[in-house]
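> Prediction below, plus the sequence it came from.
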Amino acid sequence: MQMTEMIDVVQQRAGIDSNETAKETLQAVAETLAERDLDGAHDNFAAQLPEEIAPVITQGDKSSREKFDADEFVNRVGKRLGTSQKDTQARTHAALSTLAEAVSDGEQLDLLSALPKDLSPYAVWKANAKPS
């Protein structure tokens, strides 16, 4: 999936008005993924993403990555975006699921396995469904 397509998908899923806001959402989710310990899955996951977003996921000190739950993940995304909790949840779901769909099935499984159980629903898109 190309970056422009990813931006369009996030925009549509989250009901965002502009491409720039959708791109900022992808960026915020990617930055938060970079902070999250994914059991070593960052490099392989990022390798299958467009070059505009891949380096964001692999940035930073690998030894400082943390384990945190969905609430903390959404809070960090919200701080980056300056959005309400409800908007942040919708945007996180739209962007994380789009990122997951942009890679192979094997990488999707690795990502889902590395995410905490309460965050993995954000990485799967089902129409009219929201992560609980």
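Nice, thanks for sending it over. Numbers count the residues shown, from 1 in each chain.

> switch to C-alpha atoms for all contacts and neighbour counts from now on
Noted.

> any idea how far the spatially most central residue of the chain lies from residue 80?
Nearest to the geometric centre of the chain sits residue 96, at 2.9 Å (CA atoms, centre = their mean). Distance, residue 96 to residue 80, using CA to CA, to the nearest Å: 15 Å.

> Kindly report the same for residue 123.
Separation of residue 123 from residue 80 (CA to CA) stands at 19 Å.

> Among these two, which residue is more densely surrounded?
residue 123 (21 against 17; other CA atoms under 10 Å).

> The more buried one and residue 57, how far apart?
From residue 123 to residue 57 the distance is 15 Å (CA to CA).

> Over to residue 10?
17 Å.

> Compare the two (neighbour count), which wins?
More crowded of residue 10 and residue 57, by other CA under 10 Å: residue 10, with 27 against 22.

> show me the contacts for the more buried one.
Taking CA atoms under 8 Å, 6 or more residues apart in numbering, we find residue 10 in contact with 16, 22, 26, 91, 94-95, 98.

> what about versus this one:
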Amino acid sequence: MNYGEFVNTVIERGGPSDREMAAQVTQVVLADLGQRLTGDEAQNLADQLPEELKEPVIEHVAADPVVDDTDDFLRRVADHLGEGVDPDQARTYVRAVFTTLAQAVSAGEIDNVRAQLPAGFGPLFE
């Protein structure tokens, strides 16, 4: 899946209808997900993404991984998206990005990513 297809799929799955905003949401969600991943997992995920989405996933690899639950993750995404986005809206956007991600990379990679996340993240991939 190329970058344009990824962003279009995010829009179709409930992301913002504005393409620029959908691209921003995608990058923010992937950056926050990358902060959650340990070991080589962020790089492994980035390796399967379009070039434009690699950097957000790996930009915080050197930092200690963030350990949070689903609600904290959604609040963090909402904060990073700025005013006007609450955790409920963030949940819709995260689900749009995660379900697109599950389509864009291998099933094995999604299994590896999900293995590093608490069970509460599961519905966000469906």
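Structure received. Quick caveat: nothing in here was measured; it's all calculated off a predicted structure.

> ok so, going back, residues touching the residue nearest to the centre of the first structure, list them.
So residue 96 of the first structure contacts 26, 29, 122-124 (CA under 8 Å, 6+ apart).

> Now render these as JSON lines, adding secondary structure and distance to residue 73 of the first structure.
Shown next, in JSON lines, are the contacts of residue 96 of the first structure (DSSP: H, G, I helix; E, B strand; the rest coil; distance: CA to CA, whole Å):
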{"residue": "26", "secondary structure": "helix", "distance to residue 73 of the first structure": "13"}
{"residue": "29", "secondary structure": "helix", "distance to residue 73 of the first structure": "8"}
{"residue": "122", "secondary structure": "helix", "distance to residue 73 of the first structure": "10"}
{"residue": "123", "secondary structure": "helix", "distance to residue 73 of the first structure": "12"}
{"residue": "124", "secondary structure": "coil", "distance to residue 73 of the first structure": "16"}
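
> Export those to CSV and append columns for distance to residue 63 of the first structure.
Converted to CSV, the contacts of residue 96 of the first structure look like this (distance: CA to CA, whole Å):
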residue, distance to residue 63 of the first structure
26, 24
29, 20
122, 25
123, 24
124, 28
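
> Specify which member of those residues is nearest to residue 113 of the first structure.
Nearest to residue 113 of the first structure among the contacts of residue 96 of the first structure: residue 123, at 10.9 Å, using CA to CA.

> Would you mind finding the match for the closest one in the second structure?
Aligning on TM-score structural alignment places residue 123 of the first structure opposite residue 125 in the second structure.

> show me what contacts that match?
Applying CA under 8 Å, 6+ apart, the residues contacting residue 125 of the second structure are 95, 98-99, 102.

> which parts of stretch 102-114 of the second structure are buried?
By neighbour count with 16 or more other CA atoms under 10 Å, stretch 102-114 of the second structure contains the buried residues 102, 104-105, 109-110, 113.

> Show me which pair in those is furthest apart.
Applying CA to CA across these, the maximum distance is between 104 and 113, 13.3 Å.

> shared neighbours, the two?
Counting by CA under 8 Å, 6+ apart, nothing touches both residue 104 of the second structure and residue 113.

> What helix or strand is the alignment partner in the second structure of residue 111 of the first structure located in?
Counting by TM-score structural alignment, residue 111 of the first structure lines up with residue 113 in the second structure. Assigned by DSSP states H and E, residue 113 of the second structure belongs to helix 107-115.
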